[in-house]
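Just need the structure, nothing else, for what follows:
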Amino acid sequence: MVYLPFVMVYFCLWEFSKTLISRIENIEKKNKEPQEAKEVLIMVCKEIQNKKLESRDAYSRYYTKPFLEAARQNAYQVVDEILKRCPEAIRYTDKSGYDIIQLSVIHRSEKIYELIYELGRASNVYKMMEDSSKNNLLHLVGRLAPWHKLKLRTGATLQLQRELQWREEVKKMVSPAYHTKENIFNETPDMVFTNEHKNLVLEAETCMKTIAESCSITAGLITTIVFAAAITVPGGNHQDDGFPLFAGQIPFTIFGISVAISLFASTTALLMFQSILTGRFFEEDFLDSLPTRLIFGLCSLMISTTAMIVAFSTTLFLVFCHKKLWMLAPIGVLAFLPISSFLIVQIQLTVDLLWSTYRQIGYIFEKYNLGNSITYNPNDVSLFFKQ
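This is a model prediction of the structure:
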C-alpha cells in the first residue's frame, strides 16, 4: 500500500509520454503533407502556364474554380500561387457574384483575409464593396459562420466570441457610413448579426451560466472549509498564553500562508462567478467582459484548490508525522493527485479562454507572417484590384 501512490504516478507519466510521442509523430506527418501538396500545386500551375494560351483571360477557365474554392477553404498558398501567375484572378467571382474578399469573410478564412489585407486597406473598393442585395462586408460577416468553422472553437461561448471578433475586425476596414447602412431588405449589419446569431447567444448564455453555477458551488465549499480551518489551529494552543503549539515551525507557517491564499482566492472566485450569474448577457458582453470574468474566476478557483490541498497536507505532517521527513514523499504524491486531476479538467477551458480573449487583442488573426512568405507581386495585383 505504501508504494501504491508511486505506482500510480509512474503509470500516469508512462501514459503521458506515450501520448506525447504519438502527438509528435502526428505533427511531423502533418508537416510533410502541406509540403507535398505545395509541390503538386506548383507542378499543376506550371503545366497550365506551359499551354501558352492566346490571352491571359483564357486562364480564367483553369484558375477560377480552384481559386475561389481555395478562398472558401482558407488555402492561402493556393491563392498566393495563382495570384503570382495570374494577377487578374483577384477579380474572379462565383455564381453569386462574390469575389475572394467577400468569400473570405463569409467562410471565415482568416489566412485569405490576411493575405489580401494590405490590398484591401489601400483601396476604397474594399470599404464600399456591396453585393447584388446591397450587403456590404458587415452584412456578410453578420451571417452565421459555416459549421465546420464554428466547431473549431470549444463551446458556444468561444464560438460567439470568435464571431464577434470577426465583426470587430471587419468594422475597422469598412467605411463608417456603411456601419448602419441598410440592404434591400431594410436590414442593418447589426440586425443581420442579431437575427443570425440569436440561437448561438442563447446557447452561450446557458453554457456560461452552467459553468458559473457549478464553479460557484465549489468555490463556496472551499471558502467554508478554509474559513473553518483558519480559526481551528492544528495541534491546539498553549493554555497559559493562547499561542499555537506549532508556532514558529516552517510547516505551520506554510499552513497559515496556504489557508490565507485559499480563502482569498476562493472568495474572489465566488464573487466572479456570482457577477456572471447576476450580470447581463448582451451580444457584445461575450467579446471581452464575460470571458474575462470567467477567466479570473477559474484561475482563482484553481489557486484556491491548490492552496487548500497544501494547507491540508501541512496539517497532516504537523499532527501525524512527528517531524518524520520521509513522510513528505507520500504526502506530496497524494497531494499531487487531486491537484493534477483538477488542473487536467479545467486547464483546457482556461487556456482556450486566455488564448481567444487576450492572444488576439487588436486583431482577430494569429500572426501568420504571411507578408514575409507571399510570392505574388502586390503591385501587379493592385492594378486589377482597383479596377
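
make it CA atoms for all contacts and neighbour counts henceforth
Noted.

So L277 is in contact with K209, correct?
Yes. Between L277 and K209 there is a contact at 6.0 Å, judged by CA atoms under 8 Å.

excluding its backbone neighbours, what's nearest R153?
Nearest non-adjacent residue to R153, counting by CA to CA, 6 or more residues apart in numbering: Q159, 5.4 Å away.

Identify the residues contacting stretch 95-104?
Contacts with stretch 95-104, where a contact means CA atoms under 8 Å, 6 or more residues apart in numbering, come from 68, 71-72, 74, 90-93, 109-110, 112-113, 116, 131-132, 137, 140.

Repeat the analysis, applying 7 Å as the threshold.
By CA atoms under 7 Å, 6 or more residues apart in numbering, the surrounding residues in contact with stretch 95-104 are L68, A71, R72, I90, R91, Y92, T93, E110, I112, Y113, D131, L137.

Could you do stretch 379-387 as well?
Contact with stretch 379-387 is made by P87, E88, I90, R91, L119, S123, V125, as judged by CA under 7 Å, 6+ apart.

Please generate a structure for the following sequence too, so the two can be compared:
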Amino acid sequence: MGDWETAKFIFDKHPNLVRFNLSKNFGTTLHVVVTAEETELTLNFVKNLVNMMTREELELKNNHSNTAFWVASASGKKKMAKIMIEKNRSLLDIRGNGDYLPLTISAMNGIHNMVKYLYKNSKKMTGDHWTYKDRSLRLSHCVKRDFFAVALQILDDHPELAQDVSLLEVLARKPDVFKTLENNLITRIIVTKMGNTGFIIELLRTYPDLMLDRNEDGHTIFHIAVMNRHQGIYNLLYEIGSYRNSVCKIRDKGWNNMLHLVGKSSKKMAAKRSGASLLMQRELLWFMEVEAMTPPYLREAKNKDGETPHELFSKENEDQVSQGLNWTQDCMVVATLIITVAFAVAFTVPGGYKGDNGLPFFIHQRSLLVFVVNDAISLFSSSTSLLVFLSVLTSRHGQQDFMYSLPKKLMIGLLALFISVATMMVTFSASFFVLYHDELKWLPILIAVSATLPVLVFAVLQLPLWVDMSRSMYDSRYLFKPKKRMLYATKLRLHANSFHS
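Next up is the predicted model:
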C-alpha cells in the first residue's frame, strides 16, 4: 500500500472513485489507507489523496458510521489525522461508532500523543456538539490511562468536572497514583471516601481553600474521612492550624456536626473488623478522639432529630454490646469439655496402677511424665479460660469497657484456650508413647504427627482474631496525633512538566 503513482493514474481517469466504498466494511480509499502503518509512502499517499478530495468528501462515513479521520484518531495515526484536519477542521466534531467523538475514542483507546494533539485542536472541548457527558467521559478515560497532564488541563478548563462522582471512583482506586505522576500534576478530585491520603495531601498543598469546601450534603473532606474512618486524612486536621476550628464547627444539612457523624456511620464499619467487640473498641476510640477535637459547646448540640452526639452513638451501637459477648459462650463450652476430659484422664493413666503400692506401671517412663505434666497444664489453662469467659458474661459491661478491659480479658481467655487444646493433644500423643515404647514404635510417632493437625487448625483460625485484638489494644494509641507531619513539612513529590502537544 502506498503506490500513489498507480492510484493517481486511476483517479485521474475516474475522479469519482475517491468517494466510492471499496468494500462493505472498509469504506472509501482514504478509510483503507488510514488503517496502514504511517510510513513515508503512506503519508505521501494520504496527503495527495486528501488534496484531490473536497471537504465534503472527507466527511464521508463507512458502514460503521466512521469518517476516515475518526478511524485515524481511534488507531493513533496522528500525522494522517493532521493532514485531514488541515483541510477540514469540522472532522473534529463529527461523531462515529457508539456516538463517540474522535477525541473521546482516542482517550478510550489510550493513545496519549493523539489525545494531547486532538485536545489542543478541539478548542478545549467547547462548542454545542460537546456535552457534559462527553467531557466527563473524556476526563474519566484520561485518568484511567494515567494521562494526568491532560486531565489537569481539562480540569483547569472545566472545573465543574471535579465534582463528577464516576471520576472520583476511578481516581480513588489509584492509591499509587503519585508514584507514576510526573511534572506537578495535581487534579482537583476529592478521593476521601477511598482513603487516598497521599492524593489529599497533594490536593490541599495546591488548593488549600478546598479544606472548607462542602459537597451536596454539607460535608468537607474531613467529615467524609470521619464517616469512612480514614485516620490518615483525619490526622491532617492537626496540621491546618486555625482552619481546624472552622472545619469542626461545620454542620451538615441534618445539623450533624463531626461528632454526630461518628455515631451515624458506626454500622457501616461492622464488616471491617473481626468481631463486634473489636468494632466497638475502635468506634469508641474514634468517638473519644473526635470529641476532643470538637468545640465544647458542640459536644451536646442536637441535630434535626433532636439527638446529641452521645445519644446517637449509643443508639447506633447498642447491639454491639450484646453481640460482642455472645461468641464467648461457645468458647466456654469448649473450655468445659477440655476440663472434663483433662480431669478424668488424670486418674486413668496409660497402663493402669500396680496393685501393691498404687503407683503407675510405667512410672519410670519419661513419656508418662510428659503425659502427666501436659494434662495438668491443659486442666489449669482450660479452667483459666472458662473463668475468664465466665467473668465476661456475668459482669456488667458498658460501652466504655470495650476500650481496654474487655479486649484484654478476651485475649487472655483465647490464649488460655489455645494452650489447653495444644497440651491436650500432647497428652493424648504421650499416652501412646507410654503404651508402645517397646513395640510398634512407629504408631505413637504417627499419632503424634496427626495430633498436630487440630492444633494447627485452631491456631490458623484464631490467630487473625487474636492479632486483631492485640493490634486494637496496643496500636490504637498511635492512630491519631502522628509525630510526623505530612501536609507541609514533607518534600513535594511531584515535579512540573508542561502540557505540550
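
Got a TM-score for the pair?
Here the superposed chains carry a TM-score of 0.72, computed using TM-score structural alignment, normalised by the length of the first structure; 329 aligned residues with a CA RMSD of 3.5 Å.

Reformat the contacts of stretch 379-387 of the first structure as TSV; add neighbour count, distance to E25 of the first structure and secondary structure.
Converted to TSV, these look like this (neighbours: other CA atoms under 10 Å; distance: CA to CA, whole Å; DSSP: H, G, I helix; E, B strand; the rest coil):
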residue	neighbour count	distance to E25 of the first structure	secondary structure
P87	22	38	helix
E88	21	41	helix
I90	23	38	helix
R91	16	41	helix
L119	17	38	helix
S123	13	44	coil
V125	14	46	helix
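
ok, so of the residues you listed, who is nearest T314 of the first structure?
Nearest to T314 of the first structure among the contacts of stretch 379-387 of the first structure, counting by CA to CA, is L119 at 62.3 Å.

Roughly how far does whichever residue in the second structure pairs up with that closest one sit from I233 of the second structure?
Matched by TM-score structural alignment, L119 of the first structure corresponds to I240 in the second structure. With the distance defined as CA to CA, to the nearest Å, I240 of the second structure ends up 12 Å from I233 of the second structure.

same check, this time on Y474 of the second structure
Summarising the geometry, the distance separating Y474 of the second structure from I233 of the second structure, computed by CA to CA, is 21 Å.

These two: who's more crowded?
I233 (24 against 10; other CA atoms under 10 Å).

Quick check: closest non-adjacent residue to the more buried one.
T197 (5.4 Å).

Now do the same for the one you found: its match in the first structure.
Under TM-score structural alignment, T197 of the second structure pairs with Y76 in the first structure.

and if you look at M469 of the second structure?
Checking TM-score structural alignment: M469 of the second structure goes with L353.

Which helix or strand contains its match?
Assigned by DSSP states H and E, L353 of the first structure belongs to helix 328-358.

How far away from the center of its chain is that helix?
Helix 328-358 of the first structure has its average C-alpha position 18 Å from the chain's average C-alpha position, going by CA atoms, centre = their mean, to the nearest Å.

Only the buried residues of that helix, if you could.
Within helix 328-358 of the first structure, the residues that qualify as buried are 328, 331, 334-336, 339, 347, 349-350, 353-354, 356-357, counting by 16 or more other CA atoms under 10 Å.

JSON lines please, covering those and showing distance to A260 of the first structure.
Converted to JSON lines, the buried residues of helix 328-358 of the first structure look like this (distance: CA to CA, whole Å):
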{"residue": "L328", "distance to A260 of the first structure": "22"}
{"residue": "I331", "distance to A260 of the first structure": "21"}
{"residue": "L334", "distance to A260 of the first structure": "22"}
{"residue": "A335", "distance to A260 of the first structure": "18"}
{"residue": "F336", "distance to A260 of the first structure": "20"}
{"residue": "I339", "distance to A260 of the first structure": "18"}
{"residue": "I347", "distance to A260 of the first structure": "23"}
{"residue": "L349", "distance to A260 of the first structure": "26"}
{"residue": "T350", "distance to A260 of the first structure": "24"}
{"residue": "L353", "distance to A260 of the first structure": "27"}
{"residue": "L354", "distance to A260 of the first structure": "26"}
{"residue": "S356", "distance to A260 of the first structure": "31"}
{"residue": "T357", "distance to A260 of the first structure": "30"}
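
Kindly confirm my reading that K134 of the first structure forms part of a helix.
No. Counting by DSSP: H, G, I helix; E, B strand; the rest coil, one finds K134 of the first structure to be coil, located in no helix.
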